[in-house]
Structures are given as C-alpha cells and as structure tokens.
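K.L.:
pasting the structure only:
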C-alpha cells in the first residue's frame, strides 16, 4: 500500500485498522455478507474479501496487525546522533559549501553508522522524522526584477511550446487519412 504522505501507517492508524479487521472477523463468524461489512465499516469490498480469506485460513489471529511494513534502518537514538551531525554543518564533514544534499546525508550515514541507504531511503528517513527540503530564504542580490518581467513577457511565449488544442478534431485518430 502506498500513501500520499510518503510513509506507511502510524502505530495509531495501524491499531485503528486492526480494530476494523477484528470487527470484520466478528461479523464473519456471524455470517454477514461482504458488501454489508464493507459498507458499514466504510472500507472496500476487496479489503473485506482479503480479510475473509485470511480469516478462513488462520482464524481471528490472522487478522492481527503484522506491524510496520518495513522498519527504519536507523533507530531513534541513531537518528538523534545523525541530527547532531547534520547540525554541525557540511563543512565539519569536509564539504566546502553549506548545503545538505541527500547524497551528502547518505555519505554521513555510511561513515558514521556503517549502514548503506539508497538516496530514496535517506529521503524517507528524513521525511519520517519531520525534515523537509528547503528553498533559499532570499533572492539573489544580482536578480533584476525588471529584466525578469520583460523576459517572461517577450521571450517566454516564443520559447514555450504551443499547447495542443483539445476538442473533437484534436486527436490524430480522428483526422482523415491522406492517400
């Protein structure tokens, strides 16, 4: 299952979901229909069918939560050490500028904990602990707002590709074949 916020369910959300499965298990015992259970528990029929199959094969114990899908590579104590290392800044770790990139954080994790993570894994780790990407706090001193506005007005329309029209005649499948 994938979730929009990038992670899985929290412990509280898993407990709520497990409660729904247990309620469904009690209804399976009473012989209620899948559609009724799905409607009243406000879940998909497909989920109820999956739960019913698990219940048939393993009883009510099969509906217990299996825990998080994947445990993080760094424990909370290790992550607090990582945060203190990141707070020291990139220069303390040998980089000349003051930018943290995912690749640099990956390198710090590898050096400090002897753990290999993918770039995506580093992003998930940071995101899970409330970190987010940062954008510059101010504009460049050299920025000329007047020149930017002129470029947007005069040059950008020439550079931008024209948009395809939408409508009945815009699809290439509807155009007559030339012979």
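P.N.:
Cool, the structure landed. All figures in this text were calculated on a predicted structure; none of them were measured in a lab. Numbers count the residues shown, from 1 in each chain.
K.L.:
please count neighbours and contacts with C-alpha atoms only from this point.
P.N.:
Fine.
K.L.:
residue 22 - how many residues pack around it?
P.N.:
Applying other C-alpha atoms under 10 Å, we find 20 residues neighbouring residue 22.
K.L.:
how much space between it and residue 41?
P.N.:
11 Å (C-alpha to C-alpha, to the nearest Å).
K.L.:
now swap in residue 143 and tell me
P.N.:
From residue 143 to residue 41 the distance is 56 Å (C-alpha to C-alpha).
K.L.:
between these two, who's got more neighbours?
P.N.:
Higher neighbour count among residue 143 and residue 41: residue 41, with 14 against 9, using other C-alpha under 10 Å.
K.L.:
return the distance of that one relative to residue 13.
P.N.:
Distance from residue 41 to residue 13, by C-alpha to C-alpha: 15 Å.
K.L.:
same deal with residue 52?
P.N.:
From residue 52 to residue 13 the distance is 21 Å (C-alpha to C-alpha).
K.L.:
looking at those two, which is more packed in?
P.N.:
Using other C-alpha under 10 Å as the criterion, residue 52 and residue 13 rank with residue 52 on top: 22 against 11.
K.L.:
which secondary structure elements does the helix or strand the more buried one falls within sit against?
P.N.:
Under the criterion of DSSP states H and E, residue 52 resides in helix 45-58. Using 3 or more C-alpha pairs under 8 Å, 6 or more residues apart in numbering; DSSP states H and E, the elements in contact with helix 45-58 are helix 11-30, helix 34-41.
K.L.:
let's bring in a second one:
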C-alpha cells in the first residue's frame, strides 16, 4: 500500500470513529496522529463533505516525461555510454540530458536529469575507482612480499 493510500485509509478510519462518538484526543492516540489532523478530519466530516476523507489528486506541475518515455530512457541508458557515442563508458548528468533529448525530444536541466535518475529510475550515484591503467597487481604483491621486507631490514 502506498503512502497516499495509507493516509486515505487513516482518514476513512477517523470518520468511522467519529461516527461511533469517540473523542478526538482518543482517536489521535489510537491512530498515532496529531490532534490537529483529527480536528481537520472532523471539520470535513461535520460539514458532510463526501470527499473529505478521500485522497486528492497530486497537485503541481505534471512531469515532463510520461512513464513510456521514462522506460525508453531507461533502455537507452542501459545500453551504456559507448553505445551513444561517448568515449568513456561513464554517465554524467550532461550526458544523460543529451540522451534524454535524443530519445524523447525533451530537454532537461542537470537538476531534472538528477531527479529523473534518482527518483523515477531509482538509480544512485556511482563513482569509478581511481586507478592507473598501468597498475600491475602481481608486481605490487611481489614488491610487498620481497622488496619491502628487505628495505625494512636495512634500517
């Protein structure tokens, strides 16, 4: 059950408890909510508002990308940065914005690209390890096993 559904269920339960004649403070304790929330529900209930306990649609600006576009972006990002013509196979917000624009014809700011990645796509920040390309783990292990003890003994 999503959070809005839980809130709606709590409002409906509050209205049922009002109907039983329970006091507001008791309802607040039973449901684990603040007294002010109970008073607000009571006002709507007393006014006979049929929608007083029902969930309201989300307000605010609608998202720039619909669900189908978000899935197309997800598929494009899963192909990797190389597949979209970038040299390194790393994603930056600027690169994500370019791919979103190519795939959906919708321009996003870096902040909007970040919200898309972390919110709707559920991705998180990943940073590559900083390692030299020439790193040789076998040589490092040999040096630690043979050279370092020799240098240490020499002191």
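P.N.:
Alright, I've got the coordinates. Bear in mind the structure is a predicted one, so any value in this text is a computation, not a measurement.
K.L.:
could I get the TM-score for this pair?
P.N.:
With the length set by TM-score structural alignment, normalised by the length of structure 2, the two chains reach a TM-score of 0.66; 132 aligned residues with a C-alpha RMSD of 2.8 Å.
K.L.:
of all the helices and strands packed on helix 45-58 of structure 1, which one is nearest residue 117 of structure 1?
P.N.:
Closest to residue 117 of structure 1 of the helices and strands packed on helix 45-58 of structure 1 is helix 11-30 (C-alpha to C-alpha; 23.7 Å).
K.L.:
distance from the chain centre to the closest one, please.
P.N.:
With C-alpha atoms, centre = their mean, to the nearest Å as the basis, helix 11-30 of structure 1 stands 25 Å off its chain's centre.
K.L.:
for that helix, buried residues please.
P.N.:
14, 17, 18, 20, 21, 22, 24, 25, 27, 28 (16 or more other C-alpha atoms under 10 Å).
K.L.:
how many residues are close by residue 131 of structure 2?
P.N.:
For residue 131 of structure 2, using other C-alpha under 10 Å, the count is 7.
K.L.:
that one and residue 138 of structure 2, how far apart?
P.N.:
Distance from residue 131 of structure 2 to residue 138 of structure 2, by C-alpha to C-alpha: 15 Å.
K.L.:
any idea what residue 104 of structure 2 aligns with in structure 1?
P.N.:
Matched by TM-score structural alignment, residue 104 of structure 2 corresponds to residue 113 in structure 1.
K.L.:
quick one: contacts for its match?
P.N.:
Listed by C-alpha atoms under 8 Å, 6 or more residues apart in numbering, residue 113 of structure 1 has no contact partners.
K.L.:
can you do 10 Å?
P.N.:
Residue 113 of structure 1 makes contact with 74, 78, 81, 82, 107, according to C-alpha atoms under 10 Å, 6 or more residues apart in numbering.
K.L.:
residues touching the counterpart of residue 46 of structure 1 in structure 2, list them.
P.N.:
Aligned counterpart of residue 46 of structure 1 in structure 2: residue 36 (TM-score structural alignment). Applying C-alpha under 10 Å, 6+ apart to residue 36 of structure 2 gives the contacts 24, 25, 28, 42.
K.L.:
going by distance to residue 60 of structure 2, which of those residues wins?
P.N.:
For these, the nearest to residue 60 of structure 2 is residue 42 (26.5 Å; C-alpha to C-alpha).
K.L.:
list the residues that contact the closest one.
P.N.:
Residue 42 of structure 2 is in contact with 11, 14, 15, 18, 24, 36, 48, 52, 53, counting by C-alpha under 10 Å, 6+ apart.
K.L.:
is it possible to get CSV of those residues that adds distance to residue 84 of structure 2?
P.N.:
Listed next are the contacts of residue 42 of structure 2 as CSV, based on distance: C-alpha to C-alpha, whole Å:
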residue, distance to residue 84 of structure 2
11, 49
14, 54
15, 55
18, 60
24, 60
36, 53
48, 58
52, 50
53, 49
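K.L.:
just to revisit the earlier point, nearest to residue 95 of structure 1, out of the helices and strands packed on helix 45-58 of structure 1?
P.N.:
Shortest distance between residue 95 of structure 1 and those, using C-alpha to C-alpha, is found for helix 11-30: 37.8 Å.
K.L.:
in structure 1, which spans are strands?
P.N.:
Here structure 1 has no strands by DSSP state E.
K.L.:
state the distance from the residue lying closest to residue 15 of structure 2 once chain neighbours are set aside to residue 6 of structure 2.
P.N.:
With sequence-adjacent residues excluded and distances taken as C-alpha to C-alpha, 6 or more residues apart in numbering, residue 15 of structure 2 is closest to residue 45, at 6.6 Å. Distance of residue 45 of structure 2 to residue 6 of structure 2, computed by C-alpha to C-alpha: 18 Å.
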